[in-house]
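In: build me a model from this:
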Amino acid sequence: SSDNQQGLVFIEQYASRVTCYSSQYGHVNGISYTANNLVGPPSRFPAYGDFPETYVPRTYGCWWKESSVIFKGKNEVDQTGEDFIDVQFQKPVYPYCVNVYETYNSGCVRRLWAGDGQGNWKLFHENPVKQSQKQSQIFSPEPHHLLFLTSLIRIEIDGSFADYYPEVDAVLLVGTETYLAPEESVKLSVLGLYAKVVGLGLHRLVPGFNILESMQRLCFTDKLSQDASVCHLSNLPEEILRVILTLLDLRSLCSLACASSLFNKICKDSVLFTAVNLKPYWHCVNLLSLKWLGARSQCLQYLDLSWCGSYGKFSSSDFSWFIKQYGKRLRILRLENCSFLNNEALYSISTSCPYLQELNLRGCRDLESTAFWHLGKLHVMERLILDSTQIELPTLLVSLQSMASLSHLSLGDCQNLSLLGSLDEISRWLNRHRPGIISLDFWRSGHLSNHGMEALVGLEHLRELDIGWCGLPPNGNWISQLANRCRSLEKLFLTAARIVKDADLIAIAQYCPNLKQLDVLGNSYITWEGCSRVLDKCRKLRLLDVSYCCQIEAIHVANWRRTYPNVSIKRIFVNEED
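Out: So this is what the prediction gives:
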């Protein structure tokens, strides 16, 4: 704790535990790159580099969005970060400042939220999306007091423009047990900024300019309203207006509905709500929101409720009611990190959504394994995303039997599938019953034996395959066989696959001309010759990750970047970065 001249006691505290997170790069039972590394004070800051003691989300950049097999969905003007993590502190305070210690590819913190643990949130700070920086930093927005008692902070991370994985070391919350009056809060902020300006000598740049008076005037003066030009859209035929309104996002539709009785009527047209993305509004979606949407959902086909309903904002019964009433036309349902889901909710989905083609349950870690039995009723399913769930092998195989059109299966980080032989069984089943599958993700979900690899290379229509951090058999020349048989591959992630050799890269270069992304991080055998062959032959390549490949030198990467400027080549090695 620390005092200031106004007599307030500022309490400084680091996170005491992690309550929820969207994804993590590390193993759920491990200690490297996991969410729990945010607990306590910084362990590596102010050092800059790739440190296992930090928190790292699973993805970065644009690469995971560039799938050619996943429906992109509807974008909103208001966008969330790509990931979030909720951290709890021991003592509730009125927040004044939040410091986020970034140690690698900093600048990816998008928003900071204060929560009350009951589903209510207040935005503390919002940061524009920007390119990551090659330095460690303490992300600390301008201090201001928030009239909201909290011991829960959500950090939204957006690595869309990050050059590599962003890493966070710790989170510090500064606040008071009593609320600081608004005028005192502004005064402290202005004085703090003034001290920084004086410290830098900037107050002397313009003679006669009173910077403190100017800052106070800016802080206390209301913004002048500007006259808006009038556009007589109401004169257009309703049919034309409906076409125009289909281009609007949800927030714009709601705003336009308040403009006039005519627009209020048109904006209720269910045709405008065939695709609804509520993920950007996760912090305010509740039962009333679902009821409001229900009145407009007669044509609903796409619904994204990812991140919604946390901490009791709405219940499983509320969701089940909505799905039973309005789910009969749904084709796509995305429910990433939805903690309200349970057996009742999945039963409602399976019985009320007969035309569902995509179901995304990524990150629903609390969903009991028995609930997944209901998936077997979804007979037209094409894209099933179950990363970081408790799905078990018998349940999965029985459910897949009814999905004759399955083309995409994502099972990354499913710990109940890490039992010996599980991935082999899944591969053999797919080979026998779904040989036309085009996208498969096994990331960190166990081991593949020779039998499993034999089945896997028989999936000749594969366009995307991620077997990163999976144990692979040391013999059998399987990667070369995979390249030879699966010649349509566009994405191949072989992260930490120690068995890959130059001969495999040469096979990839020879047989996979459409390859766009290749990850061979952590390989000891490949050399610059094999990588050069891939770069030369795979003309559509856009990403090559050779980090921690001990035989790839910095000079090789520098030469490649000059020769192949359209390829993003990643290399870090023992905190040495190119």
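
In: every contact and neighbour count from this point should use C-alpha atoms.
Out: OK.

In: can you list the buried residues in the host helix or strand of Leu346?
Out: Following DSSP states H and E, one finds Leu346 within helix 343-352. Within helix 343-352, the residues that count as buried by 16 or more other Cα atoms under 10 Å are 343, 345-352.

In: ok, and what's touching that helix?
Out: 316-317, 319-320, 323-324, 327-328, 367-368, 370-372, 374-378 (Cα atoms under 8 Å, 6 or more residues apart in numbering).

In: any quick PyMOL command for the buried ones out of those?
Out: Restricted to buried positions by 16+ other Cα under 10 Å, the PyMOL selection for the contacts of helix 343-352 reads:
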select buried, resi 316+319+320+323+324+327+328+367+371+372+374+375+376+377+378
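
In: out of the contacts of helix 343-352, which are inside helices?
Out: Using DSSP state H, the subset of these located in helices is 316-317, 319-320, 323-324.

In: could I get the residues you listed as CSV with distance to Val198?
Out: CSV is the format used below for the ones in helices among the contacts of helix 343-352 (distance: Cα to Cα, whole Å):
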residue, distance to Val198
Ser316, 55
Ser317, 58
Phe319, 55
Ser320, 59
Ile323, 59
Lys324, 63
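
In: ok so, going back, which among the buried residues of helix 343-352 gets closest to Gly468?
Out: Lowest distance from Gly468 to these (Cα to Cα) belongs to Leu346, with 29.4 Å.

In: ok, that closest one to Ala371 distance?
Out: Noted for Leu346: a distance of 6 Å to Ala371, by Cα to Cα, to the nearest Å.

In: thought Asn575 was touching Asp50?
Out: Yes: the criterion here is Cα atoms under 8 Å, and Asn575 meets it with Asp50 at 5.7 Å.

In: those two: which has the busier surroundings?
Out: The neighbour comparison of Asn575 against Asp50 (other Cα atoms under 10 Å) goes to Asp50, with 23 against 11.

In: to compare against the first, here's the next sequence to fold:
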Amino acid sequence: MLTVLSMFYYIYLRRRARTATRGELMNNRRAIESSRPLPINVELVQYAKEVLDFTSHYGSENSMSYTMWNLAGVPNVYPSSGDFTQTAVFRTYGTWWELCPSARLPFTRTPPNFHSQDYVELAFEEPVYPTAVHVLETYHPGSVVKILACSASPYSQNLPADIRWEVLWSEAPTKVNSPQARQFSPCIKQINFPTNLIRLELNSSLLDYYTELDAVVLHGVRERPVLSLNTTMIAMDDVDDDEDEEMDDGLDFLHKQFSATALRESATNGYFDKLPYELIQLILSHLTVPDLCSLSQTCKLLYQHCCDPLQYIHLSLQPYWAKINDTALEYLQRRCVLVQWLNLSWTGNRGAISVSAFSRFLKVCGSELLRLELSCGHFLNETCLDIIAETCQNLQELNLSSCDKLPPPAFIHIAKLYNLKRLILYRTKVEQTAMLSILNFCSELQHLSLGSCVMIEDYDTVASMMGAKCKKLRTLDLWRCKNITENGIAALASGCPLLEELDLGWCPTLQSSTGCFAKLARKLPNLQKLFLTANRSVCDSDIEELAANCTNLRQLDILGTRMVSPASLRKLLESCKDLSLLDVSFCSQIDNRVVLELNANFPNVFIKKSFTQ
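Out: The predicted structure is shown next:
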């Protein structure tokens, strides 16, 4: 007789079986696809027409260098290899961002096959049934981990209610040993709808340096290809390893394996229900959200456990972004009344989540929230931020990274969140008035990201407010802020003595001759990470000040300076024993011979030196 425990164990065995046979199934699928006859209609070859959305980029919002917009159109660089400004580059690479003071704790229960860290969505001219997708990678390839196709046209005025995202290909990150250019052409899955909207998801954690993408080519036909009659079909659901699909098919599987009759015949739950409540909760805490949703349908005992709000203290819905809509939020709402960490990043776009559904969810589940992740949440508007400010009074962390469609007036509501310790506004339209109000009232801030916030008119005024109000500030990202000067730096150095991380990359108005960098080094002895990327004026005296005063330094980026010599770098490396990352790309006095010598003498330091061909 079947027991609840045996059902639970069977789910585990099924998972193991799916994992064990996935490679074989993929090989079978490739064999099938290779035997397809040529379609009767002509194959179209299209380059991306437009870049619609993305999580981050290395470049500026007001230029084309190193931006995601370079993915539109024909290749600019390929087949050349190297570091070129005409390519698309994401903001981070490797694991360095996890090893600095601004690093955030990961969410638990992330499914093991969710590897994505960034994404970019591309529109093509004509919808086709995809036959191939080629990604032209020109520097440090290997970051693409998933390719998806959308059933909705990006140019449609009326989006269908049942938008589908289908995975064409996915794999775990793999190490590519060569930084040379390549055309990445994975074997993709056949889908049953035409598409002109393709999404790449990427993971750069195994890369030695920034990945650079040049173009994406979509091959496809107007009419759906038909497999030859003598081909044995394999159900694509068996091959697709997307965890989020199990939110839909998990219950169907259970119904097939364990009939209702068998469940009724079971007089007891065996010994499973004799376990302490806390132990059952601990066992279930290792399941993902779709598993909990499926398992809750098996019996009253497991329904009680799977719906216990204590199972949803930390809830990340980002891995299931394609499935999360108003209905899903309504379904989860009663389970999430105690949620403290909530990750809705990447969810809700193209009308999947409405403002009213989000507001209802927060009014029920927001009172205990300490951390709220909403990166790339393009459904958000001013009403949403008002609801957050009114209902999430205990909130300590808010991430609005790349929410670039939020209107400027919306950000003023953040000033009501007096307990904020972390605020990420990278690539948003926050304006100076709202930012000053936030700094004035949120004096507990420890981590602040204002990278690429182009609507702030005077960064010196903002920096002065930080120095006056944010005495606890530990990390600050001012990447590509357009007008901070030595006055703003002086205010930060004097008013925020606890700073451990400071990103001043691509800040063109800072000049070493004013003494601003030397003052930073003297006033901020706790610095562990300092990025002075592309500041041409950084010189030997700045490096020597860092060597003398910032001995805890772990990461330093001085890309692009012509005024730093090998001698000053040796002093730095001798003084800063914990230094692990040093980027000297495009430093004209630091050639490859010097890098090899420094690598030999300081083997624990990863010295980065990019190249072009």
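
In: TM-score for these two?
Out: Once superposed, the chains reach a TM-score of 0.88 (TM-score structural alignment, normalised by the length of the first structure), with 536 aligned residues with a Cα RMSD of 2.4 Å.

In: before we move on, the earlier item: closest to Ser399 of the first structure out of the buried residues of helix 343-352 of the first structure?
Out: Among the buried residues of helix 343-352 of the first structure, and counting by Cα to Cα, the member closest to Ser399 of the first structure is Ser350, at 11.1 Å.

In: what lines up with the closest one in the second structure?
Out: Counting by TM-score structural alignment, Ser350 of the first structure corresponds to Ala389 in the second structure.

In: then Trp292 of the first structure?
Out: Using TM-score structural alignment, Trp292 of the first structure lines up with Tyr331 in the second structure.

In: so what's its match up against?
Out: Applying Cα under 8 Å, 6+ apart, no residues qualify as near Tyr331 of the second structure.

In: element containing it, please.
Out: helix 326-333.

In: against the first structure, what's the mean shift for that helix, could you check?
Out: Compared with the first structure after the fit, helix 326-333 of the second structure shows a mean deviation of 1.2 Å (mean Cα distance after the TM-score superposition for the first structure).

In: what's the helix or strand following that helix in contact with?
Out: Once helix 326-333 of the second structure ends, the next helix or strand along the chain (criterion: DSSP H and E) is strand 341-343. Identification of contacts with strand 341-343 of the second structure by Cα under 8 Å, 6+ apart yields 313-318, 369-374.

In: and which of those is nearest Pro194 of the second structure?
Out: Gln318 (25.7 Å).

In: map that closest one across to the first structure for me.
Out: Aligned partner of Gln318 of the second structure by TM-score structural alignment: Lys279.

In: for Gly348 of the second structure, same thing?
Out: For Gly348 of the second structure, the residue aligned by TM-score structural alignment is Gly309.

In: tell me how far the aligned partner of Asp441 of the first structure in the second structure lies from His447 of the second structure.
Out: Alignment note (TM-score structural alignment): Asp441 of the first structure maps to Asp477 of the second structure. Look at Asp477 of the second structure and His447 of the second structure: by Cα to Cα, they are 9 Å apart.

In: tell me the secondary structure at His125 of the first structure.
Out: What DSSP: H, G, I helix; E, B strand; the rest coil gives for His125 of the first structure is strand.

In: ok, for it, nearest residue in space, not its chain neighbours?
Out: Leu112 (5.2 Å; Cα to Cα, 6 or more residues apart in numbering).

In: I'd say the one you found and Glu156 touch.
Out: Yes: here Leu112 of the first structure reaches Glu156: they are 6.4 Å apart, a contact under Cα under 8 Å.

In: roughly how far apart are Lys122 of the first structure and Leu459 of the first structure?
Out: 48 Å.

In: just Gly530 of the first structure next, same as before
Out: 25 Å.

In: try Cys531 of the first structure
Out: With Cα to Cα as the criterion, Cys531 of the first structure and Leu459 of the first structure are 25 Å apart.

In: same check on Leu300 of the first structure?
Out: 34 Å.

In: what's the match for Leu341 of the first structure in the second structure?
Out: Per TM-score structural alignment, Leu341 of the first structure is aligned with Leu380.

In: which residue packs closest to its match, ignoring adjacent ones?
Out: Leu406 (6.4 Å).

In: translate the one you found into the numbering of the first structure.
Out: Using TM-score structural alignment, Leu406 of the second structure lines up with Leu367 in the first structure.

In: tell me the contacts of that match?
Out: Taking Cα under 8 Å, 6+ apart, one finds 339, 341-343, 389-390 in contact with Leu367 of the first structure.
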